[in-house]
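Novice: Below are the sequence and a predicted model; questions follow.
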Amino acid sequence: MHARLTPRALAALVCLFLLPATACQQSNGSAASEPSPTEMPLYSVIEEEESGPSRSIVVEVSTTEGLRLVFDDVATRLTDEAGYVVRINCAGSYPENRLATGRYAVGDTGATVTGLKRNQKEFKPVPGAECPRE
């Protein structure tokens, strides 16, 4: 697999790194210590790979709260017709500590690649998965 970063992907990465930081602020201006299911947790896209019509994205988070929100937020930025797999891991974990995996079929090509219906999403958290405490 060969990773390629297009100008569009670079712009998406900038948005992914900058927008969530403001989304995780409470109304009083202090950082949220425990995100509620309606608050976007901080996350980082650490890897994007492209192989034909398949795309693989790895995201890191520091909490198991709001994983579906993270997946949905990443998916809103995926616009190229392709089949996407989004893997959500604990930040800084080695080896990877997988928390959830999501798939997204953008267009007919994405449906062919993922086996999902056109523009359908699938999200599967790993049962019992947790991030290690520091």
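Specialist: That came through fine. Numbering: from 1, shown residues only.
Novice: only C-alpha atoms for contact and neighbour calcs from this point on.
Specialist: OK.
Novice: Now do the helices in this structure.
Specialist: In the chain, the helices defined using DSSP state H lie at 7-23, 67-76, 107-114.
Novice: second one coming, line it up with the first:
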Amino acid sequence: MNSPSIDDVANVNSDSLAAGVDQVEGKSRGSELRPRYLHRRPKYYPVTEDELDQVTDFNKLSTFFFSCSGLFLGLSIDLAKDQAITADMPKVAEAVIPYVNIGSAIMAVICFAIGFYVNFKKQERVKKVISDSVED
């Protein structure tokens, strides 16, 4: 079998590749792009500055509480890991870590619940704006 030399491979250019594609069954077998022109009809709702501020505050609060939930959950997991793999832990740490671990797990659940509640209240506010909007 006769393999091509490196010079033959290096001399391949786009014209010779295009000629090879055109020679396969007389037409191109490559991909074909067909643009589709679409449109949409977005709905606009009248939102007051006060309502917009409320929705923004709900977003900030839910983000804060979900972040705190992740922090406390990570702390709880880290403390459990440290307690499991550390052999010579001081007595004070051995006594305190279980309480801190349980406390941080409880705080994680509470923060998650508050974040979920705030997010729910935000959705209620947005639904109220949508339901109060009327078409002319």
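Specialist: Cool, got the structure. This is a predicted model, so every value here is computed, not measured.
Novice: Superposed, what's their TM-score?
Specialist: The TM-score (TM-score structural alignment, normalised by the length of the first structure) is 0.25; 46 aligned residues with a CA RMSD of 3.9 Å.
Novice: quick revisit: which among the helices of the first structure is found nearest to Glu50 of the first structure?
Specialist: Taking CA to CA, helix 7-23 is the member of the helices of the first structure nearest to Glu50 of the first structure, at 10.9 Å.
Novice: buried ones in that closest one?
Specialist: By neighbour count with 16 or more other CA atoms under 10 Å, helix 7-23 of the first structure contains the buried residues Ala9, Ala12, Leu13, Leu16, Pro20.
Novice: On the three-state scheme, the closest residue to Met107 of the second structure other than its chain neighbours is what?
Specialist: Nearest non-adjacent residue to Met107 of the second structure, counting by CA to CA, 6 or more residues apart in numbering: Phe72, 6.4 Å away. Phe72 of the second structure carries the three-state label helix when classified by DSSP: H, G, I helix; E, B strand; the rest coil.
Novice: Determine the number of other residues adjacent to Phe72 of the second structure.
Specialist: A count of nearby residues for Phe72 of the second structure, using other CA atoms under 10 Å, gives 21.
Novice: residues in contact with it?
Specialist: Ser104, Ala105, Met107, Ala108 (CA atoms under 8 Å, 6 or more residues apart in numbering).
Novice: in the first structure, which spans are strands?
Specialist: In the first structure, the strands defined using DSSP state E lie at 43-51, 54-61, 83-90, 98-105, 121-125.
Novice: Could you list the residues in contact with the shortest one?
Specialist: Contact with strand 121-125 of the first structure is made by Leu67, Arg68, Phe71, Leu99, Ala100, Thr101, Gly102, Arg103, Tyr104, Ala105, as judged by CA under 8 Å, 6+ apart.
Novice: Neighbour count and distance to Lys124 of the first structure for the residues you listed - can I get that in JSON lines?
Specialist: Shown next, in JSON lines, are these (neighbours: other CA atoms under 10 Å; distance: CA to CA, whole Å):
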{"residue": "Leu67", "neighbour count": "24", "distance to Lys124 of the first structure": "10"}
{"residue": "Arg68", "neighbour count": "19", "distance to Lys124 of the first structure": "9"}
{"residue": "Phe71", "neighbour count": "22", "distance to Lys124 of the first structure": "10"}
{"residue": "Leu99", "neighbour count": "22", "distance to Lys124 of the first structure": "9"}
{"residue": "Ala100", "neighbour count": "21", "distance to Lys124 of the first structure": "6"}
{"residue": "Thr101", "neighbour count": "21", "distance to Lys124 of the first structure": "5"}
{"residue": "Gly102", "neighbour count": "20", "distance to Lys124 of the first structure": "6"}
{"residue": "Arg103", "neighbour count": "23", "distance to Lys124 of the first structure": "9"}
{"residue": "Tyr104", "neighbour count": "28", "distance to Lys124 of the first structure": "12"}
{"residue": "Ala105", "neighbour count": "28", "distance to Lys124 of the first structure": "15"}
